[in-house]
Structure formats: structure tokens, C-alpha cells
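Visitor: sequence and predicted model, in that order:
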Amino acid sequence: MKKKFKLSFGLLSLAICSSASAEMIFPIPAIPQLNAEAYILMDAKSGEILAQYNAEQQRDPASLTKMMTSYVVGQALESGRIKNDDMVLVSKDAWATGNPALKGSSLMFLEVGKTVRVSDLNKGIIIQSGNDACIAMAEHVAGSQGAFVNLMNEYAKKIGLQHTHFETVHGLDAPGQYTTAKDMALLGQALIRDLPTEYAIYKEKEFTYNLSKPQLNRNGLLWDTSLNVDGIKTGHTAAAGYNLVASAVDGNTRLISAVLGGRTFKGREEESKKLLTWGFRFFETANPVKPNDPLVNKSVWYGDQNEVKLGSINGAYITVPKGRAADVKVQYSIDDYIYAPISKGTTVGKIQFLLDDKVINEQPLVALENVEETGFFGGIWDWIKLQFHKFFN
């Protein structure tokens, strides 16, 4: 995972609010109180947490599990291990009316012995929240549900979900299965960042399969005209309550909210909307350092070139109060002399971002290119120059 040295939102708020800034039209108000067991609001690009409550409390994920099912499927499609036009044979376990475990749950209404395209199963998982579709896809990707669950947990570790464990491919309550609001926000961030083609399905409002009329996406915020919501996923069981992970975009800013343990079907939408509206009203994402855009060129010793470009490979994103993105200043520091060989992505120092002359965020300063070691005679000459440089500096 990409490492970032970030200050918490609490420090960010303190740094900003403690400076008597005339540019701030009004102060940032308190986080809205939500009627839910746990919640979090995250800037998807910077990773800054803007609001949280019981965000690391372990809870039942319910159908939020399907976000990880979708992530594994998306990775399989991305790598070419499966294709959208693959035909999948529906087994007895994936039979909508033949598996007692699926009785009364959300379904795509698959029929045993029939074949279904991967693309349709994927939509059945994401849009219809079909538990039967999850089973059919898991068997196609990994050979069995158990093997697929192992993939889910491996990806969870890779993404950095420290308080999540899956036992099912669909999210029906199971002993030992748990997650947190923070982990679900991180999973949503990974879907958006790593698998844009897969994530694009989450904004589709309906899908029809084996029924006379379409089934609607359960994420009611997709129809909300006051927010530009394009995902992500709902979930509900008796143990979990009403869950919703949502993401919306406003200009350069994308926010992700996760509300777990909501009281009602519509309540989870109302509480999520409160979080997202508050976030967009008072914050925005600044991008003061562009991806692979050199921030500075510095001398490199014993290299086959004299200088190396330094900056941020993925770009630097930070969260600031609304209207302050243009006021962010950037400074950097180098840890030591830079010696070849050096690989692209190697950290050589840090980038600091300042607002009102206060540091609000730090991120690594890295090499943007490879520099190979010079030959024998070039190395001797560099050694002589370096001794003079050290002596006079």
C-alpha cells in the first residue's frame, strides 16, 4: 500500500481554526449527530477522515460484504482470469429457490442448470444484491465458496482492512464475520481507485434478469438530485441493522461515507446525506502536487546522470476548508545526500503542505525516475567532487 504521512483531521482543524484567518467566511461547525451505531466520513483522494463515531467498532457487514466480492471479481476481470462473456453454470448451491440458506434474502433468481454471463452475474451482485449471484460467481472464479472467501480475506489484508474478516461470499450473518465503518470506507476507496470499470456499475439504478420488471438499486441516494452520488452499497440483516456505504463527487472532491447500524431503510440514507452534505459544504480536496510532476531536481552522486527528479508518483491530495485550496503552500526537505543507484519511488525526504503558515500535512518526497550507478572512473570523479562539496557546505 502507498504510504503517506498524514496529520489527523483533529490536528488539521486545530491548525486552521487556531490561526485568525480573515479568509474564512465562517468557522467549521460541529459534526452532525447521526442516528446510527457507527459512521465515518472520508476524503477518498487524500484519505483524511473528516468525521467518525465508533468507526472501529466491530459490526456485522451484511451485504456490504458484496463490495469485497465485487472487488475480487473486478480483479479477476482486470487480470484476464475471467471474461465478461464467460458463461457460468448455475449450481444447486446458487439455485435461488433450492438453497434453504437463501430463503427470504435478496436474489437475482437464478435457476439451477442454466448458464448466465459473468457480466449479468456481476450486475446481479452489485445492483440487485443477489446472494445467489455471489455464490455462482464465487464458484466460477475460485472453484468453491470457501476458496473465494480466502481470496476475499487475502485482499482485505492487502488493502489494509485491519478489523475485517469474511466467512461468506454474500454477507448473510455468520459467526466470525465482522467489519468496521472505517474498513468499509477503505474498501470503497480501493474499489474506486483500483477498479474504475467495476465501480462504474455501482451507479446503475436498475437491472432486469428473469423477472417481468426491473429490480431497483437499493441505494436510494442515487436518485437524490442534491448530491452527485454514484455508489456504493447497502446492507441489512437483523444483526447488522441498516448499513450504507455511499460516495459522491463535487468538483475535484470525492467523499465516502459509511453508516452502520442505521435504524431504518430510509434512515440510513438520511444519515448518510447529512454526512456528505456537511463534508461538501465545508471541505474540498486540494491537489498541490500533480502525479509524476517534478517538484525539484536534485544532485545525485555516483549516478550515470547528475540530477534526479523528485516529487510524488501518485500526486499529493490534501483536505482543506472550502475555498482554501489555492492558498496551500508547498515546501520540501531532503533527508541526506542522494546516492545512485536509486529506484523510482524511493523516499528521499518529505513534502510539507502549509496553510496560514502552519503545516497541515506531510507526505513522502520520492524519486520520479531510476538512476543507475556510474562506471569506475565516473565514480572516482564523483567521490572527489563530493568531498569538496561536503567540506565547503
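Guide: It's in. Values in this document were obtained by computation on a predicted structure and should not be read as measured data.
Visitor: going forward, measure contacts and count neighbours with C-alpha atoms only.
Guide: Noted.
Visitor: please, where are all the helices along this protein?
Guide: For the chain, helices defined by DSSP state H occupy the ranges 9-17, 65-79, 118-126, 131-142, 145-159, 181-194, 196-199, 265-282, 376-392.
Visitor: taking helix 181-194 as reference, get the angle to the fifth one.
Guide: What separates the directions of helix 145-159 and helix 181-194 is an angle of 90 degrees, with axes from the mean of the first three to the mean of the last three Cα atoms, to 10 degrees.
Visitor: over to the second one?
Guide: In terms of direction (the same axes, to 10 degrees), helix 65-79 departs from helix 181-194 by 20 degrees.
Visitor: which other helices and strands contact helix 65-79?
Guide: helix 118-126, helix 131-142, helix 145-159, helix 181-194, helix 196-199 (3 or more Cα pairs under 8 Å, 6 or more residues apart in numbering; DSSP states H and E).
Visitor: who does the first one touch, helix- and strand-wise?
Guide: Pointing back at helix 118-126 there. helix 65-79, helix 131-142.
Visitor: of all the ones you listed, which one is nearest Ile40?
Guide: helix 65-79 (16.9 Å; Cα to Cα).
Visitor: which residues touch the residue lying closest to Ser299 once chain neighbours are set aside?
Guide: Closest residue in space to Ser299, ignoring its immediate chain neighbours: Glu307 at 4.4 Å, by Cα to Cα, 6 or more residues apart in numbering. By Cα atoms under 8 Å, 6 or more residues apart in numbering, the contact set of Glu307 is Asn297, Lys298, Ser299, Val300.
Visitor: swap in 10 Å and give it another go.
Guide: Applying Cα atoms under 10 Å, 6 or more residues apart in numbering to Glu307 gives the contacts Val296, Asn297, Lys298, Ser299, Val300, Trp301, Ile338, Val371.
Visitor: between the residues you listed, which sits nearest Ile135?
Guide: Val371 (48.7 Å).
Visitor: list the contacts of the closest residue in space to Glu369 that isn't next to it in sequence.
Guide: With sequence-adjacent residues excluded and distances taken as Cα to Cα, 6+ apart, Glu369 is closest to Lys344, at 4.4 Å. By Cα under 10 Å, 6+ apart, the contact list for Lys344 reads Val308, Lys309, Leu310, Ile313, Val366, Ala367, Leu368, Glu369, Asn370, Val371.
Visitor: let's bring in a second one:
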Amino acid sequence: MKKKFKLSFTILMLSICTSASADMPFPIPAIPQLNAESYILMDAKSGEILAEYNAEQQRDPASLTKMMTSYVVGQALHSGRIKNDDMVVVSKDAWATGNPVLKGSSLMFLEVGKTVSVSDLNKGIIIQSGNDACIAMAEHIAGSQGAFVNLMNDYAKKIGLEHTHFETVHGLDAPGQYTTAKDMVLLGRALIRDLPDEYAIYKEKEFTYNLSKPQLNRNGLLWDTTLNVDGIKTGHTQAAGYNLVASAVEGNTRLISAVLGGRTYKGREEESKKLLVWGFRFFETANPIKANMPLFTESIWYGDENKIQLGSIDGAYVTVPKGRSADLQIKYVIDNYIYAPIMKGRTVGKIQFLLDGKVINEQPLVALQNVAETGFFGSVWDWIELQFVKIFN
């Protein structure tokens, strides 16, 4: 005879809060005041916003646009559509000194009719912020700048950039082109998460092409020895002001900041550093649940198994005050009785993360295995037993 157990709302104590940590938490000070039009700070792993100001205000992206150009390039490389050693012929539109649109802007200094590798063009986009490199790469991947811009906007929707629209492949000011600080940290997070090989280029400090000396990466925080910054991108036009999306790692924590509408070239770095330092001083990322790790076992009805393992497919990350990771508690709640058939990954409830008795984060609780439906007699027996459970539960 199959034995079933009633639904349980079980609390798993990862550790017991000490009286000192519970009664005397170290205070988190207010966000430092920044000299910028818009800014935001995100925990890249948990997705939690730690600080923001005018984060959804529409702004001109300037060369932050190249993050999306790079994302499309990275996806094309990842899918095998293009290869790093492909050779690209430079068109007149991508000619550094022949296209008046590019005059006075940041360039890789491509020459019309010459060939250049995809690998060099990609570095020219990311490290040198070459507007000409963006045009050459766009034409190589999509056939035209317009078709490539359509790809950029398609990917923006897939990533969830709700307040962003691109009109150019390089970010020079154009009517109808806009973004927000929040969308830019989401784009940075997507780059880091989806395209690690592409993102690895962002930490390179210099690149030389067609010049006697190397051009330096414009992200000055890469040279800051007090932070482990490994990206991401600067941008500047008259309309945009000085922009910088930056990311840094400390221990298990990765933060992404976006400062838009900064006042000066160095000022955007100083303001970004304030955000990152504040974030690392007072927050950390906990990883209480590993991917595909069975957390709980619950009864399943009408299945060829009596029990089903529950947890998280991708694991879980939660942002907590510095030093409080060990104090997290986990509680799970089942939405309803669980019935077969069921597929791995199906949501059956939610996982709640508590600190000092308060829920600070919720994430889906999912099935970690497939369970097929049982036969006729098993279903009849389960139905009878389930009626008793419902009466006495």
C-alpha cells in the first residue's frame, strides 16, 4: 500500500542566527550622492537592485550601444554563423576617414578595400570603441546596418530591455534612439551570463590596429587596483553626457553599475567607483541553493512514484547584508497538491528566503524529476486516499 503524507510548509534552517547578529546588525548607510543624471547598482547574480536614481529615465546611450552590438556579435560567434578568423572587406561606409558621419568620433581607423579579421573588428568595437568597426561588423553579419539594427532591437526584447531602442550600430546620436540605466545593467548582465568568451574581451586594456601605438580602453577603472573591475563600456556624446557601465567582482559577489549623464570624463569613473565600493562594503551574494540540488521531497498523486524531489534547476542567489549569508533561512510553500504526470522544471510552489524572520526574496520551487502517470488501479487507490488526506489536512 502506498503511503502519502499531507502537504507540509517546512522551514529548513541553514543556520541559527546568533543573538549578536540578530540584535545588533551593522547599519547600512544611505547611498552616496552621485553627480550624474541617472544611475543604478545591481547584484549580477541575484538581479537585485541595490541603489538607483532616475534609473528608468530615457537617456541617449552613446557608445553604450556597442554593448548590444557586441552582444549580437557574440551570439553570431557562439552559433557558428561567423568565425573569429573570417576576413571582412572594409566598405566605403566603414572607411574611417571617408565617411563624414564618423568624423571626429572614436575609430579603429579602417581603410576602404582592406580586409580585417572578425577578431580584430570585435576588439576594435569593445576596446577602441571604433564606430567604423561597428559598421564593418554589422555589414558582415547582417548585410547592412539597418538589418543589424533590427537584430539589436530583437535581442533587446528577448533580454527584457523594455525602455531601449536602437537606431544605429555605434551609438552616435540619432532621433528615436534611447535607453535607461536599468536597461544597461540588464544588458551587461546578459553579456556576462550568456557570452563569457565575448565578455572576456572587455577587460583587455589596450589594442593596436593600423597605428604606431596602442589605443587604450576608455574604461579607466580597469587600472584601479582597489577594485577588481573587468568591464564594461564607456560612452559620450554631447546629448548623452558621460556614461559608464562597470562591473567588478569581490569573492562570490559581482556587481554591475550604470552611471548615465555624468559631468566629466573622469567623473563618470569616480561616481561609478562610489557605487561599487558602497555595494561591496555593505552587501554580499549568498548561494544557499545549488543547481538541481534536491531540497525537499513531497507526495505526488496519480504517479508511478510516491514522492517527488523539489528544488531549483539553476540554483538560487540572494543578496544579503555583508556577513549575513549564514543567517539565511529557507521556507517552501506548495501551491496545491502535486499531480502526475509532471515534467522536470515545472513550478509547483515557491521558495522563500528569510532573514530575521522576514521574507527578503522569493523564487520558484520546481520539480527536479519527471514522474509518469500510474495505471488505472493505482489512480483509483490514490483518489480514495487523497479524499481522506483532504478531509484531515
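Guide: Yep, it's here. If you're wondering where the values come from, they're calculated on a predicted model, not measured in any experiment.
Visitor: quick check: TM-score for this pair?
Guide: Once superposed, the chains reach a TM-score of 0.92 (TM-score structural alignment, normalised by the length of structure 1), with 375 aligned residues with a Cα RMSD of 1.5 Å.
Visitor: on that earlier part again, any idea how far the residue nearest to Glu369 of structure 1 lies from Gly113 of structure 1?
Guide: Lys344 of structure 1 is 51 Å from Gly113 of structure 1, where distance means Cα to Cα, to the nearest Å.
Visitor: cool, and Tyr332 of structure 1?
Guide: 62 Å.
Visitor: of the two, who's got more company?
Guide: Tyr332 (16 against 13; other Cα atoms under 10 Å).
Visitor: what's the closest non-adjacent residue to the residue nearest the centre of structure 2?
Guide: In structure 2, the centroid-proximal residue (Cα atoms, centre = their mean) is Arg189; its distance is 2.1 Å. Spatial nearest neighbour of Arg189 of structure 2, chain neighbours left out: Ala44 (5.9 Å); criterion: Cα to Cα, 6+ apart.
Visitor: run a quick neighbour tally on that neighbour.
Guide: 26.
Visitor: swap in Leu12 of structure 2?
Guide: 13.
Visitor: am I right that it is in contact with Ile289?
Guide: No. Using Cα atoms under 10 Å, Leu12 of structure 2 is not in contact with Ile289; the gap is 11.6 Å.
Visitor: give me the common contacts of those two.
Guide: In contact with both Leu12 of structure 2 and Ile289: Leu295, Ile330, using Cα under 10 Å, 6+ apart.
Visitor: wait, doesn't Thr347 of structure 2 sit right on Ile334?
Guide: Yes. Counting by Cα under 10 Å, Ile334 is a contact partner of Thr347 of structure 2 at 9.4 Å.
Visitor: shared neighbours, those two?
Guide: With Cα under 10 Å, 6+ apart as the test, Thr347 of structure 2 and Ile334 both reach Leu365, Val366.
Visitor: and Gln128 of structure 1, what does it touch?
Guide: When contacts are counted by Cα under 10 Å, 6+ apart, Gln128 of structure 1 touches 106-109, 121-122, 205-209, 214-218.
Visitor: hmm, 8 Å instead?
Guide: Gln128 of structure 1 neighbours (Cα under 8 Å, 6+ apart): Ser106, Leu107, Met108, Glu206, Phe207, Gln215, Leu216, Asn217, Arg218.
Visitor: one more: Gln369 of structure 2?
Guide: Ile308, Gln309, Met343, Lys344, Gly345.
Visitor: can you find the partner of it in structure 1?
Guide: In structure 1, the residue matched to Gln369 of structure 2 (TM-score structural alignment) is Glu369.
Visitor: so how far is Asn361 of structure 1 from that match?
Guide: Per Cα to Cα, Glu369 of structure 1 is found 24 Å from Asn361 of structure 1.
Visitor: picking up where we left off before, between the helices of structure 1, which gets nearest to Ala30 of structure 1?
Guide: Nearest of the helices of structure 1 (Cα to Cα): helix 265-282, 9.4 Å.
Visitor: and the closest one, which residues are buried?
Guide: 265, 267-273, 275-280 (16 or more other Cα atoms under 10 Å).
Visitor: same list (those residues) but as CSV, adding distance to Gly378 of structure 1.
Guide: Formatted as CSV, the buried residues of helix 265-282 of structure 1 follow (distance: Cα to Cα, whole Å):
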residue, distance to Gly378 of structure 1
Phe265, 70
Gly267, 69
Arg268, 66
Glu269, 65
Glu270, 67
Glu271, 64
Ser272, 61
Lys273, 62
Leu275, 59
Leu276, 57
Thr277, 59
Trp278, 59
Gly279, 55
Phe280, 55
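Visitor: relative to His140 of structure 1, which of these is nearest.
Guide: Phe265 (32.2 Å).
Visitor: I figured the closest one hits Thr237, correct?
Guide: No. With contact defined as Cα atoms under 8 Å, Phe265 of structure 1 does not reach Thr237; the gap is 11.1 Å.
Visitor: any buried residues in stretch 210-224 of structure 2, and which?
Guide: Neighbour-count burial for stretch 210-224 of structure 2 [16+ other Cα under 10 Å]: Gln215, Asn217, Arg218, Asn219, Gly220, Leu221, Leu222.
Visitor: of all those residues, which two lie farthest apart?
Guide: Gln215 and Leu221 (15.8 Å).
Visitor: looking at structure 1, which of the contacts of Gln369 of structure 2 still make contact?
Guide: Counting by both residues aligned by TM-score structural alignment, their matches' Cα atoms under 8 Å, those that remain in contact in structure 1 are Ile308, Gln309, Met343, Lys344, Gly345.
Visitor: counterpart of the last one over in structure 1?
Guide: So the one you mean is Gly345 of structure 2. Gly345 of structure 2 maps onto Gly345 in structure 1, by TM-score structural alignment.
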